[in-house]
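K.L.:
quick one: sequence and predicted model below, then my questions.
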Amino acid sequence: MGTTETFLIAMTIIFGLPYLIWRLGRTDYVAPLVVVQILLGIVLGPGVLGAAFPHYYATVFNPPVIQALNGVAWWAVMLFVCIAGIELDLKQSWLHRRETVLTAGCALGVPLLSGALAAVGLLAAGAGWTGPAGRPWQFVLGVGMACAVTALPILMLLMEKLGILRAPLGQRVLRYASLDDLAIWAVLGLILLDWERVGRQIAFLGGFVALAWPFRALMRRLPERDRWYVVPVWLAACGFAADYAGLHFMVGAFLAGAVLDRDWFALAKMDLLRHHVLLVLMPVFFLSTGLRTSWSVGGAAVFLAAGALLAAAVAGKLAGVALAGRLLGWRRGDAWLIGWLLQTKALIMIIFTNILLDRGVISAATFTALLLMAVASTMLTVPVVRPRLAVYDGEAPMAPAE
């Protein structure tokens, strides 16, 4: 068969199998479709079926097909991260700045510390966890931030399923997650800082700031229908400039969305775009993520590392939010509910760790452990949060303490 036919076979597998498992298995309560897609990507990768049936793997996922899939995956994830940047509501964060900054700081700082300690433990355990280009401080900071990440797009998806996305609680949680998203990309920029190309990186940041103001002025003058056409052009240009500067095209994609106001786009259309990207493009990214999984350190070691990282991430997030709740005088039980919502990982953490893997900061085995941790944390959210939400039925909205 030619590359086109093999590519279409791969696409049939990528879109067909997860849907059948999710629909027939009725896994939505524990594992939403996005989680099933990630897990199946792991199964279809070289670590599972590729090792058991190498002929299947070499035939279906040959280099030309993988190259084509990677192109689709790159654009899909750039669109998704750009949407996440647009969804940031910095105006609301500023209106509730004391509560938002304190909560976001605690919710990010404590799991960052616990994750960094877990990373130090991995370094002490032996070789095989750090990437070929990763320095110890980059590895520790990168793994720590991976444990602290809150996946804003998936958080929105889960809160929509729980019926709280547009409720006061949901908007409150989104403020905390939005501010943490900014910090995540700032830390990523620090980790990826290339001192040999620092001049080019500074030029990119300066040029981006200089162009962002006139671009925003242009967007204000355009009718909404034209804004939808201009955004992909802006996104591609920012992604190219960031990657050429030695950062990563995902940093450019996030910045491209972050400088745009959410109010410039109809909310219903933005929700539809996010859903459509998840439906028709992101499964390819999940598959390409699964193709990167590796058990090279040893299966047991990878699972043990994933368990340790999961414990550090969840415990750190809950402890950080509990600290914020105590300082702000929240009602009893608020911190537990908000902490479990904010510990959702999945997409943003997978994107974050993909970049660390691309840049050689972490090894393939560490990436696999972090991927398993992200999937497990996402699967825990709905079963833990849904029963707790029932306690709040009929109660007054949880007003944030200012």
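P.N.:
Received it, and whenever you're ready, just let me know what you need.

K.L.:
only C-alpha atoms for contact and neighbour calcs from this point on.
P.N.:
OK.

K.L.:
quick check: the gap between the residue nearest to Val81 when sequence neighbours are not counted and Met349.
P.N.:
Counting by CA to CA, 6 or more residues apart in numbering, Phe254 is the residue found nearest to Val81 once chain neighbours are left out, at 5.5 Å. For Phe254, the distance to Met349 equals 14 Å [CA to CA, to the nearest Å].

K.L.:
one more to weigh against that first structure:
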Amino acid sequence: MYPILAAGTLEVQEITVLLLALAAMLGLARILGELARSLRQPAVLGEILAGVILGPTVLGNLAPDAFLYLFPQEGAAAIALEGVVVISATMLLLVVGLEVDLETVWRQGKSTVAVSALGVAIPMAMGMTIGLSAPQWLGAGSSEHGVAFAIFIGIALSITALPVIAKILMDLNLAKSDLGALIISSAMLNDLIGWIGFAVVLALITGEGTGGMPVWLVILLTIIFLLSMLTLGRSLLHRTLPYVQAHWSWPGGVMSFVMFIAMLCAAATESLGVHSIFGAFVAGVAIGDSTHLTERTRDTINQFISNIAAPLFFASIGIGINFVDNFNLPLVIVVLLIALTGKIAGCVLGAKLTGMSTRESWAVGFGMAAQGAVGIILGELAREAGLINDELMVAIVVMALTTSLLAGPLIQKVLGSTTQKRLQDYLGDKYIVIEPEAATRDDLIGLLAQRAAEITDLDATNIKRLTLDRERVLPTGLPNGLAVPHARIDALKKPCVIVGTSRWGIDFNAADGRPAQLIFLILTPPDQPEEQIQLLGLIASTFNSAVVRQRAMAAKTSTEFLAALNVGSATPADDKE
């Protein structure tokens, strides 16, 4: 029945147990993950809770025989389940890598480097100091790898959860703002530094790679692999993707190609004695950096992996640890305090050095402090490698979840509440351009910039240049046919919003693949960052209504457009999407 397996490897009973275990993990993790989402909490919170319920903490105490039947500690079924978990972790790191856009990092320039460098250096120094001075109290798994343990603690307290941060910024309508772009690009560079450092830690732990290679050779080969993938490999993948998209089925063909490359790279780093997750992460960075991989394709891959691999992996953490027996309150407090103070202080200092305001700098610090799923993945891999004990793993899980839960409210708090206006307060007949004669993004922005120049007496060419420069850093296409290109203009005295409508739509690289039919050019003075944030929020809330969107898109005159906006205040809740 299973010709690929050697005879006797998996008996019928073991296959049954394996399938039941996977069903229980995936089913309960999805249910609790969705419940967490409905409460506006990270899904990972519910997924880990599912593992806690199924694991030794709850099921193991209430019904130990049922727990051991469902999750045997040895045998073929246990090995097979471990293999599924390893593949899940590998695929998760592929998704993290796909989120890293090197072009975005480079375009942000010194701001990204300053925030990332100090956001890593300060918590890294604090973590390594305590890791070297009190390894046994902190939770070192062994006294043999003191330096590797200290480096790991530094990385664990300085890592940033890019997917969590992106979701928080989207919920706050900040993802397309300048502040959001800086946080996202800094998190990208932060993750790249962190996972490279973790690869070195893994090499130090093993001491020898496959075939008895010395540790220095393992590190050297890992660096060669990294540089090769981010240069030659990146170029080859960029050239190959158009062929795959043109001749293979979509999205299945592209997904298969991405998975194929990720598996090859994962196997390459695993063969060196460095975990497969690093290879998958590097593959994600190399593939995700290609402009041929559209936001829609990324989202499809992300959805598939995040809804299958993520629940299995995070549930497995709870199944492997007793969270009650291994909860050490002093350790949890120390880990949480170092993670928060070190990360926030470093990122705030970096943001201030680039000229950001005090409030924006603190918002950057709070955003970058979120660790979420990435910190938990890092901790679990270290635990599996024997580098840390279960108590420290529990502390890392608590710290990662707490920082993720605090990030959004703290960002809102520090940015403060400004006097709420309506979108109509920024608009008039001259500010609305119905069906401009433009077929491309650049042409449309040029026409909207020309109208803005007529209103503000500024240079249209400069407005267009600054807006396109910002657009290339982070595309501003939103779901449901919206786009919000924007720029900060030095000579501008007050915010200016120009609206353009396009019947057929213009591509602004939105995640849902839809062209933009309502385009808002937002210009703000550099010293009024809160105005940009408020405008983005107003646009998002106003056009959350399907009725408002439809009427605005159908408007033939500026008066009809303004009338469509007034419908928003009277739109019933069931018209919202």
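P.N.:
Nice, thanks for sending it over. Because the structure is a prediction, the values reported are computed rather than measured.

K.L.:
quick one on the thing from earlier: contacts only, for the residue nearest to Val81 of the first structure.
P.N.:
Applying CA atoms under 8 Å, 6 or more residues apart in numbering to Phe254 of the first structure gives the contacts Met78, Val81, Cys82, Ala84, Gly85, Trp185.

K.L.:
which one of those residues has the most neighbours?
P.N.:
When neighbours are taken as other CA atoms under 10 Å, the top entry among those is Val81 (27 neighbours).

K.L.:
what lines up with it in the second structure?
P.N.:
Structural alignment places Val81 of the first structure opposite Leu93 in the second structure (criterion: TM-score structural alignment).

K.L.:
and what about that match, helix, strand or coil?
P.N.:
With DSSP: H, G, I helix; E, B strand; the rest coil as the basis, Leu93 of the second structure sits in helix.

K.L.:
contact partners for it?
P.N.:
Contacts of Leu93 of the second structure (CA under 8 Å, 6+ apart): Ile277, Phe278, Ala280, Phe281, Gly284.

K.L.:
mapped onto the first structure, which of those residues hold?
P.N.:
With the contact criterion set to both residues aligned by TM-score structural alignment, their matches' CA atoms under 8 Å, those that also touch in the first structure are Ile277, Ala280, Phe281, Gly284.

K.L.:
re the thing from before, counterpart of the residue nearest to Val81 of the first structure in the second structure?
P.N.:
Under TM-score structural alignment, Phe254 of the first structure pairs with Phe281 in the second structure.

K.L.:
please spell out which residues along stretch 381-388 of the second structure are buried.
P.N.:
Leu381, Ala382, Arg383, Leu387, Ile388 (16 or more other CA atoms under 10 Å).

K.L.:
of those residues, closest to Pro242 of the second structure?
P.N.:
Leu381 (35.1 Å; CA to CA).

K.L.:
so what does the closest one match up with in the first structure?
P.N.:
Match for Leu381 of the second structure (TM-score structural alignment): Ile355.

K.L.:
cool, Phe314 of the second structure as well?
P.N.:
Alignment note (TM-score structural alignment): Phe314 of the second structure maps to Phe286 of the first structure.

K.L.:
so its match touches Gly41, yeah?
P.N.:
Yes. Phe286 of the first structure lies in contact with Gly41 (CA atoms under 8 Å); the separation is 5.8 Å.

K.L.:
which SS state does Ser502 of the second structure fall under?
P.N.:
strand.

K.L.:
so it is in contact with Gln517, correct?
P.N.:
Yes. Using CA under 8 Å, Ser502 of the second structure is in contact with Gln517, at 4.5 Å.

K.L.:
which neighbours do those two share?
P.N.:
Met553.

K.L.:
tell me where the stretch 101-250 of the second structure has strands.
P.N.:
Using DSSP state E, counting those that start in this stretch, no strands are found in the stretch 101-250 of the second structure.

K.L.:
which residues touch stretch 372-385 of the second structure?
P.N.:
Defining contact as CA under 8 Å, 6+ apart, one finds that stretch 372-385 of the second structure is touched by 44, 89, 141, 156, 159-162, 164, 202, 205, 317, 388-390, 393, 396-397, 400-401, 403-404.

K.L.:
of the residues you listed, which belong to helices?
P.N.:
Members of the contacts of stretch 372-385 of the second structure lying in helices (criterion: DSSP state H): 44, 89, 156, 162, 164, 202, 205, 317, 390, 393, 396-397, 400-401, 403-404.

K.L.:
nearest residue to the middle of the first structure?
P.N.:
Ile348 (0.5 Å; CA atoms, centre = their mean).
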